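> I need the structure of the sequence given here:
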Amino acid sequence: MSIQQDKLEQLFERLDELRGYLDYDKRKVRIIELQEQTQDPEFWNDPEKAQGIMRQLDHQKSLVERWDELNDLRESIRVYQQFQEEGEDVQAELDNEVETFMEKLEDLELQNMLSGEDDHRDAIVTFNPGAGGTESQDWGQMLFRMITRWADKKGFDVSVVEYQDGDVAGIKSATIEVKGDSAYGFLKSETGTHRLVRISPFDSNSRRHTSFCSVFVSPIIDDTIEVDINDSDIELQRFHSSGAGGQNVNKVETGVRLIWTGQLSDGTEERVVAECQQERSQLQNREKAMVLLKSRVYELEKNIKEREKQKLEDSKSSNEWGSQIRSYVFHPYNMVKDHRTEHETGDVDSVMEGDLDEFMKAFLMSRVAEQSV
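All right, here's what the predicted structure looks like:
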């Protein structure tokens, strides 16, 4: 590839602008502060809090190091340009450096869009197939696999918190925990109803079916966030775990389901269910289920605040829970289209294999555009 000098200078200007957007200097100060905390002899007395600080430190260092790497690439490009001016044949090396620079710049610009107060957090993703029996339950499992594959490609840790098999195929419901840098920031784009159109593999007459599955993503909260929930509003249910964990897990009622029925800040009544069956003891499952429950209530309250901020805007309700956000068409043609951003692709297979970055990027860019209006 070959790029004109004025285009290259525009890329360099974007890098300089990105330094300001990232609050580069403030982040370097924050890194020093966090590193000082890790030197405290009592730092690991509270492992959960310590791990949270370490994740913050890794996040801050990652952004600073990635900008530094781009700055080094810029200098490398300029050196190759000097060699070229002196008559040396370094076009291939120069093109390679420029291509790498462009890719890494776009990646860091995307990361910079994750500036929400909770974007840096890990995520809980819940899948709930809609009405339609086997069709919707099979679709739910396909979405479960799609998002899990995306997380695997990112190098994120995925653990199954709850998983209920469908009657014939697919899932009745499932919940996963995704841990990784800005997992929630990326995955929040997936909250909403996903619609599938295909020739049903379960229909002997090969008719076309439309299926729906709701996906709900919430940030995993920690002790820095308080969510007030009255114990009297929570119903505790125990059940036999059906997931992995050995015979003991299945013999004993280790699975825990918490059901909270209460009122949100806008006066609406809400019923939130959280369950966990991944741990070996009922106590551990109860503690995990309580974290999930509070995280979901926290996300619902966040949605209320966001809706209040957008009351004066046109009815852009596509980001709200329960709305149809994306369509996946397998027949009579191949297309995946996001109804919020109009981003679409005909490569359905790649999307179902977890290639969601372009959809996530379009969503984040649309949010940034909305906020700048």
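> from here on, just use CA atoms for contacts and neighbour counts.
Fine.
> and Leu9, how close does it get to Gly87?
Not Leu; residue 9 is Glu. 22 Å (Cα to Cα, to the nearest Å).
> another sequence for comparison is provided below:
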Amino acid sequence: MRERDELDVAVKTVRALETGIADNVELIELGEAEGDEEIVRDAENALVELKNTARRTQIETLLSGEVDGNDCYVEIHSGAGGTESQDWANMLLRMYTRWAERRKMKVETIEMHDGEEAGIKSATILVKGHNAYGWMKTESGVHRLVRISPYDSAARRHTSFSSVWVYPVVDDSIDIEIREADLKIDTYRASGAGGQHVNTTDSAIRITHIPSGIIVACQQERSQHKNRATAMNMLKARLYEMELQKREEAAMAQSASKTDIGWGHQIRSYVLQPYQMVKDLRTGVESGQPSVVLDGDLDDFMEAALAQRVGVATDVAAEE
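Here you go, the predicted structure:
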């Protein structure tokens, strides 16, 4: 049913593009015949929007990975730097939430640790929507912020770092063996909002997978049992994503044009002072409006990073 729905959306999108192009070309001809410049201008603007839609749709058709169509978890961790870094992590959390809302996706908070004064130390959200992982996977890496810190009484410029990790939700049809002996399970009291029960009982769960060193945590539910089930699903997803990454790196290594896609590397800089600029260090895509980008306008950056990844993967396939 999911595959049928995806195909239905693809067909409807193509038909809408065809209809939009035909209608606006006809409007331009009509406007020129009647000398109505406003009709011509509106139709031309509509064609530009259709072109952008066609470009986005073309890239989306390249989301053919095993789990590109799945929902995804997004983990955000503040780097060294105290309150400034924690505030930056919170800004990233807001940015991705706004991006998801723009695309009519749902966002659920799985786990969050507040900062001492402001911001967050870490957070995990679940993004639910069509091709959520396919789009979001290019956001994994280290994000750098340069600004005059509002938390510095001397108004000095600060550089802060936060890391983002994106991994897909995997369903029960994927068999991943996790041995109980490989797990260390801790319980603790949840922090932040959630009511008296959440904050006074050890309902939050932290699971450490000893062989891989992966740690997942969940404090979403009041029930320790439900939090454990969610954390196990997250661990399963992280282990599966690790295997996907190994396969991708093995394939990319065959290409001389391989780019560094390591999840732990800096991928983007957001400069608010002394000038205004957001620059993706992998693709070179820039924006002179960081406030707009931080409000969730990430499509240009995601499209370029995705096209680059797919382009390299295509080169590998051609050589094979």
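> can I assume Ala123 of structure 2 sits in a helix?
No: assessed with DSSP: H, G, I helix; E, B strand; the rest coil, Ala123 of structure 2 is strand; it does not lie in a helix.
> structure 1: which residue goes with that one?
Aligned by TM-score structural alignment, Ala123 of structure 2 pairs with Ala174 of structure 1.
> cool, and Met105 of structure 2?
That one, Met105 of structure 2, aligns with Phe156 by TM-score structural alignment.
> how about Met302 of structure 2?
Going residue by residue (TM-score structural alignment), Met302 of structure 2 aligns to Met360.
> ok, His143 of structure 2 next?
Match for His143 of structure 2 (TM-score structural alignment): His194.
> its match contacts Ser214, correct?
Yes: with contact defined as Cα atoms under 8 Å, His194 of structure 1 reaches Ser214; the gap is 6.2 Å.
> where is the longest helix in structure 2?
In structure 2, taking DSSP state H as the definition, the longest helix is helix 2-34.
> any idea how far Asn24 of structure 2 is from the aligned partner of Phe101 of structure 1 in structure 2?
Under the alignment (TM-score structural alignment), Phe101 of structure 1 pairs with Leu50 of structure 2. Relative to Asn24 of structure 2, Leu50 of structure 2 is positioned 10 Å away (Cα to Cα).
> also Arg247 of structure 2?
45 Å.
> now Ala10 of structure 2
21 Å.
> settle it for me: which of those two has more neighbours?
Neighbour comparison, Ala10 of structure 2 and Asn24: the larger count goes to Asn24, with 20 against 15 (by other Cα atoms under 10 Å).
> what are the ranges of the helices in the stretch 201-350 of structure 1?
Per DSSP state H, counting those that start in this stretch, the stretch 201-350 of structure 1 carries helices over the ranges 247-251, 282-309, 348-352.
> again with the stretch 1-150 of structure 1
5-21, 24-38, 47-85, 91-112, 134-154.
> just give me the residue right at the centre of structure 2.
Closest residue to the average C-alpha location of structure 2: Met136 at 3.0 Å, with Cα atoms, centre = their mean.
> wasn't that residue part of a helix?
Yes: according to three-state DSSP, Met136 of structure 2 belongs to a helix.
> wait, it sits on Pro168?
No: under the criterion of Cα under 8 Å, Met136 of structure 2 makes no contact with Pro168, lying 9.4 Å away.
> what's stretch 75-83 of structure 2 aligned against in structure 1?
With TM-score structural alignment as the criterion, stretch 75-83 of structure 2 aligns to 126-134.
> list the residues that contact the equivalent of Gln224 of structure 2 over in structure 1.
Residue pairing (TM-score structural alignment): Gln224 of structure 2 is matched to Gln282 of structure 1. For Gln282 of structure 1, the contact set (Cα atoms under 8 Å, 6 or more residues apart in numbering) comprises 253-256.
> same thing but 6 Å
Thr254 (Cα atoms under 6 Å, 6 or more residues apart in numbering).
> next, work out how far apart it and Thr254 of structure 1 are.
Taking Cα to Cα, one finds Gln282 of structure 1 at 4 Å from Thr254 of structure 1.
> same thing with Leu73 of structure 1?
With Cα to Cα as the criterion, Leu73 of structure 1 and Thr254 of structure 1 are 53 Å apart.
> so those two - more neighbours on which side?
Thr254 (24 against 17).
> just to confirm, what residue in structure 2 is aligned with the more buried one?
Checking TM-score structural alignment: Thr254 of structure 1 goes with Ser203.
> against structure 1, where does stretch 271-284 of structure 2 fall?
Counting by TM-score structural alignment, stretch 271-284 of structure 2 corresponds to 329-342 in structure 1.
> for structure 1, what's the longest strand?
strand 208-219 (DSSP state E).
> would you check the span in structure 2 matched by that strand?
So strand 208-219 of structure 1 sits over residues 157-168 in structure 2, by TM-score structural alignment.
> quick one: contacts of that stretch?
72-79, 85, 89, 133, 137, 140-148, 241.
> and for stretch 177-195 of structure 2?
Under Cα under 6 Å, 6+ apart, the answer for stretch 177-195 of structure 2 is 199, 201-202, 204-210, 219.
> noted, bye for now.
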